[in-house]
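Need the 3D shape of this:
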Amino acid sequence: MTEQESNRILLWLVALGVFMQMLDSTIVNTALPSMAASLGESPLRMQSVVIAYALTMAMLIPASGWLADRFGTRRVFFSAIALFTLGSLLCAQSHSLGQIAASRVVQGVGGAMLLPVGRLAVLRSVPRGDFLAAMSFVTIPGLIGPLIGPTLGGWLVQAASWHWIFLINLPVGLIAGIATLRFMPDARSAVARFDLGGYLMLSFSMVALSLSLDGLSELGLRHATVLMLLIFGMASFVAYWLHATRAPKPLFPLGLFGVHTYRVGVLGNLFSRIGSGSMPFLIPLLLQVSLGYSPMEAGLMMIPVALAGMVSKRMVVPLVREFGYRRVLLCNTILVGLAMASFALISPTQPMWLRLIQLAFFGMVNSLQFTAMNTITLRDLEGDLASGGNSLLSMVMMLSMSLGVATASGLLAAFAGVFGSEHGAAALPAFHATFVCVGLVTAASAWIFWQLE
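Below you'll find the predicted structure:
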C-alpha cells in the first residue's frame, strides 16, 4: 500500500470517529421524553444524560494529547473507540436514569479522545502542504452529525425504541476498531511530565460547578450542599490558577491569557455558549412536551437550524473584512440572545412557516457566532501556545455545553414550580421564561467582546 493510500484510509478512519462523537452529541436530545417515559422520570429532569457526557469530555480533553504522546496514537484511538462502543452498549442496557448517566460517562471518556487524538494522527502522518485539505475532510462529519442526529434519533425512537440510538454505534465501533488496529499509525513523541495536580484541581472545579448548577433541578440536593459545591468548585479553580503561576509545565500556561484576543475570545466562548449549549436540549423538549410533536417531528424541526448554520459559515469572512471582529461579535451576540428569547413567543397557534423561519434565523446567527469566536480566539497564538490554547478552547466548549444544560434545566425546574406544571401545554410558560433567561445571559456576554480592539 502506498503512503497516499494509507493516508486516505487514515482520513476516513478519523472522520468516522469524529462522526460517531458528533452524532452522539445530538442524537440523544430528541429521545429524552421517550427515555423519561420508559424510566418513569419527568422529561424536564433528564438533563444528567446530556451533562454526564459533555462534562466527562470536558474533563478528559486536556489529557488526550499527553496520553497519545505517551502511549501512541493507535493504542489510544483504539481504546477511545472501545470505550465509546462499550458505553453505548451499557446505555442501551440501562434500566434507570442513574445507570444511563453512569454509562454516558464511559461514552464520554471515549468520545473525549476521538477528535484530539485523530487530529494528532493526521498532523503527524499527512504532509504539511496537504494538512488543511485533510482537516477539512475530517471535520465534514462534524457538520453532518448535528444535521442528521436529531432526526435519526426521533426516527429510531418511533420505529423501534430509544435503546437503538445507542445500539447503532456497535457495528460502527466494531468496524472502526478493526480498521484502527490495521491502518492507524502508532505515532509517539517525547512527553514532558504531566501536570497531574493541576489537572485534578481543574477537573474537580468543573465537576463541582456543574453539579452545583444541576443540584436544585435534578439531584434534589439541599441548598447548603449546592452552596458548598459552588464554593469548593471556585476554590479549586483559584487553587489551579495559583498553581499554574509557579509550576514549570502547567496544564495550560498562563501566558495564553497574555494574548489579548485569546483572553477575550475564550471568556466570550464560555459565557455566550452557555445559552447556545442549552438550545439543543430545550427545543426538542419544548416541541414534544408542550406542543405535542412526535420524536420524529421534533427531530425534523432541527434541520433548519443545522442547514442555516452550514450556509451562514460562508458569510463570516466578508462580514469580518467589512466590519471587523469587534463589531461583528458585538452585534451578533446580541442577535443570538434575541433569537433565543424569541422562542418565548412560540405557541400552539403559531404558523409553521414562522416557526421554521425562527429556527433558521437562530441557526444562522448561532453558527456565525461560533465561527467568528473560534477564529479570533486562536488567531494570534504562536509556537508552544497554539497547542495548549486549542486544547483549552476545546475544553471550554464542552464545559459550556454542560453548564448550559445544567443552567437551563435548573431554570426550567424553578419556573415549572412557579407556574405549577411540568406536563403538556401547562408547562409552556416555564419554557417561555427559561428561553428569555438564557437569551439574556447570551446577550450580556456581548460586553466581553466589547473589549476587543
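
Every contact and neighbour count from this point should use C-alpha atoms.
Noted.

in stretch 93-113, what counts as buried?
Judged by neighbour count using 16 or more other C-alpha atoms under 10 Å, the buried positions of stretch 93-113 are 94, 97, 99-113.

Compute the number of surrounding residues for residue 67.
For residue 67, the neighbour count with other C-alpha atoms under 10 Å is 18.

residue contacts, it?
residue 76 (C-alpha atoms under 8 Å, 6 or more residues apart in numbering).

Just the element for it, please.
helix 48-71 (DSSP states H and E).

Now find how far off-centre that helix is within its chain.
Mean C-alpha position of helix 48-71 versus that of the full chain (C-alpha atoms, centre = their mean, to the nearest Å) differs by 12 Å.

Sequence B follows; please return its structure for comparison with A:
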Amino acid sequence: MPLALGTFIVPLIVACSMFMENVDATVIVTSLPAMARDLGQSPITLKLAVTSYVIGLGVFIPICGWVADRFGSRNVFRTAIGIFMTGSLLCAASRSLEMFVAARFVQGIGGAMMVPVGRIIIFRSLPKSDFIRAVNYLTVPALLGPVMGPPLGGFITTYLHWRLIFFVNIPIGLLGIWLANRHIANMHEEHPGPLDWVGFILSAGGASLFMLGLSLVGGELVSNGKAVAMCVVGALLLGAYWLYAQRVERPVLDLKFLRIPSFNASVAGGSLFRIGLGAVPFLLPLTLQEGLGMTAFVSGAITCASAFGSIFMKSVVSRVLGRFGFRRTLIVNAALAGASIAVYGLFTPGTPVWLIWLVVLLGGVFPSLQFSGLNSLAYADIPTRDIGRATSVASVIQQVSLGLGVTIAGIVLQISHRIQGHSTIVWSDFWPAFFVVALFSVASIPVTMRLPANAGEEIARGRHGKS
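This next block holds a predicted model:
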C-alpha cells in the first residue's frame, strides 16, 4: 500500500530537528577539551556548557504545548529551529566562557520547543492509523545522531577547528524551515486557556538557579559563597512551587502524577538512573582525551560504540521485558548498568583500544534497556487524557537529572584532581567520578523494588506478543 505524502514528509520535517539536536548534543562533548583550551578554561569547567543547555530545555519544555496552541504549531516550530540555529552561530562566535554558556542556553530554548512541538504536529496532522509508521521514522535520527555525532565532532576538532561543528546545524535547520513552510499547517487552539505564569516562574527560576549554582561550585567564575546562595534560593523556589502546585487545579507541572506507583518508579527511580548515565557522555571523552592522550577523532570513534550497543538492545528489548517483566528487568539491569559505568574508571594508558571499544559497546546495551523499560512503564497507569501533562513532568525531571549527572561528575572530578595534587588532569583522577555516578544508577533499585511484581504486565505482554 503506497504511503501518503503527509505520512512521510511531516515526520521527515520533525526528524530534521531531532537529528540536528541529537548530533549537536554528541559532537560538543567530544570537542570540550579543545574548546576549553581555546577559551582559557579547564576542561572540567566546560561542564557549564552542557548544564546550561539542559537548563534551557528544562525551563521551556513545560510551556511548549501552550505556546504551540496559542501561536500555532508551525510558527513555533520554525521559530524554535531559528532560535537553535542562532544559538549554534553564537557558540561558534564565542570568545569567552560566559558567552559560550549563554549561547548554549539559547540553543536549549530552541531545543525545548523543536522536538516536543514537532511531535504535537505529527499527532495533529496524521490519522491515528499512521501514528506507528510516523513514529518509526522519528527513531532513525534518534539512532543516527549518537552514531554520527562523536566521530564527526572528533574529525572536525582534530583536523579542522571545533568552531566549525556548530555550522553542521545550519543546512539541516534551513531545510527544516523550508519544508515546514511548504508542508505543515499552522494549527492552533482557539482558546488554549491562561498559562500558569506563577508556576512557570517558580519552577523555572528554582530549577535554573539550583542547577546553575551547583555547576558553579568549585569554579572560578563566582565565589563558592555566591554559588551556594544560588543553590539555596533555587531550592526555596522549588519548595514554594511544590506547595503552590498542591493548591491549584492545573499547575504548569502537575506533581500529583508522582503519586501513581508506576509513574513514580519510572520518573523518580529513573531520575537517579539518569544522573549516572547523564555523566558518561561528559566524563568518557574527557577520560580518553585528557587522561589517555587520545585525539578527539579517536575518542569520538570509541564513544560512538555505545550507540551501536543501544541499537542492538532496541531490537530485543520487547523480548526481554516480555520474558522477565518490568520489575525484575529494571532491578537487575540497573545493577549491570552501574557496574558498566564503574568499569570506565579502570581504563589506563596501557588498556588496548579494542578492549576500550568493546567495553563502551557493552556499556550502551544496559542504558538502552533501562530507558526503554522506564519510558514504557511511565504511562502504564496514566489515563489517555492526562498523557500530555504527565509527559511535561517526566521530561523536565529527566532533563534536570541528566544535567545533575554532568554537574556531580564535574564536582567529584575536581575534588579528585585536587586531592591527588596533579598539575594537570591525568587518568587516575577519573575513577572516583565514575564510581560515584555509578552509585546513582544502582540507587534507583530501592525505588524500583517498591513496584508490584506484575507492574506493567499488560504492556510487557503486548510488546512480547508483537515481537
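
After superposition, what is the TM-score?
The TM-score (TM-score structural alignment, normalised by the length of structure 1) is 0.96; 450 aligned residues with a C-alpha RMSD of 1.7 Å.

picking up where we left off before, of the buried residues of stretch 93-113 of structure 1, which belong to strands?
The strands in this structure, assigned by DSSP state E, contain none of these.

can you tell me which residue in structure 2 aligns to residue 421 of structure 1?
Alignment note (TM-score structural alignment): residue 421 of structure 1 maps to residue 422 of structure 2.

Could you check how many residues crowd around its match?
By the other C-alpha under 10 Å criterion, the neighbourhood of residue 422 of structure 2 contains 12 residues.

List the contacts of it.
By C-alpha under 8 Å, 6+ apart, residue 422 of structure 2 has no neighbours at all.

C-terminal to the host helix or strand of residue 282 of structure 2, what's the next element?
Assessed by DSSP H and E, residue 282 of structure 2 sits inside helix 270-286. For helix 270-286 of structure 2, the following helix or strand on the C-terminal side (DSSP H and E) is helix 296-303.

how many other residues sit next to the nearest residue to residue 445 of structure 2 once chain neighbours are set aside?
Distances taken as C-alpha to C-alpha, 6 or more residues apart in numbering place residue 331 nearest to residue 445 of structure 2, at 5.3 Å, with adjacent residues excluded. Using other C-alpha under 10 Å, residue 331 of structure 2 has 18 neighbouring residues.

What's the separation between residue 331 of structure 2 and residue 296 of structure 2?
Per C-alpha to C-alpha, to the nearest Å, residue 331 of structure 2 is found 35 Å from residue 296 of structure 2.

now do residue 99 of structure 2
For residue 99 of structure 2, the distance to residue 296 of structure 2 (C-alpha to C-alpha) stands at 23 Å.

What helix or strand is the aligned residue in structure 1 for residue 205 of structure 2 located in?
In structure 1, the residue equivalent to residue 205 of structure 2 is residue 204, according to TM-score structural alignment. Using DSSP H and E, residue 204 of structure 1 sits within helix 196-214.

immediately after that helix, which helix or strand?
Per DSSP H and E, the first helix or strand lying C-terminal to helix 196-214 of structure 1 is helix 223-246.

Pull out the buried positions in that next one.
Buried, per 16+ other C-alpha under 10 Å, within helix 223-246 of structure 1: 226-227, 229-234, 236-237, 240-241, 243-244.

what's the answer for stretch 284-303 of structure 2, then?
Quick answer for stretch 284-303 of structure 2 (16+ other C-alpha under 10 Å): 284-292, 294-303.

Outside of it itself, list whatever touches it.
Residues outside stretch 284-303 of structure 2 that contact it (C-alpha under 8 Å, 6+ apart): 29-33, 43, 149-158, 281, 344, 348-349, 356-357, 360, 425-428, 430.

In contact with residue 177 of structure 2, which residues?
Residues near residue 177 of structure 2 by C-alpha under 8 Å, 6+ apart: 78, 81.

Equivalent analysis for residue 46 of structure 2, please.
Counting by C-alpha under 8 Å, 6+ apart, residue 46 of structure 2 has contacts 32, 36, 97.

Could you dump those residues into CSV and include distance to residue 254 of structure 2?
CSV is the format used below for these (distance: C-alpha to C-alpha, whole Å):
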residue, distance to residue 254 of structure 2
32, 36
36, 39
97, 35
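
Show me what the host helix or strand of residue 83 of structure 1 packs onto, helices and strands only.
Here residue 83 of structure 1, judged by DSSP H and E, is contained in helix 73-92. Identification of packing neighbours for helix 73-92 of structure 1 by 3 or more C-alpha pairs under 8 Å, 6 or more residues apart in numbering; DSSP states H and E yields helix 48-71, helix 97-125, helix 164-167, helix 169-183.
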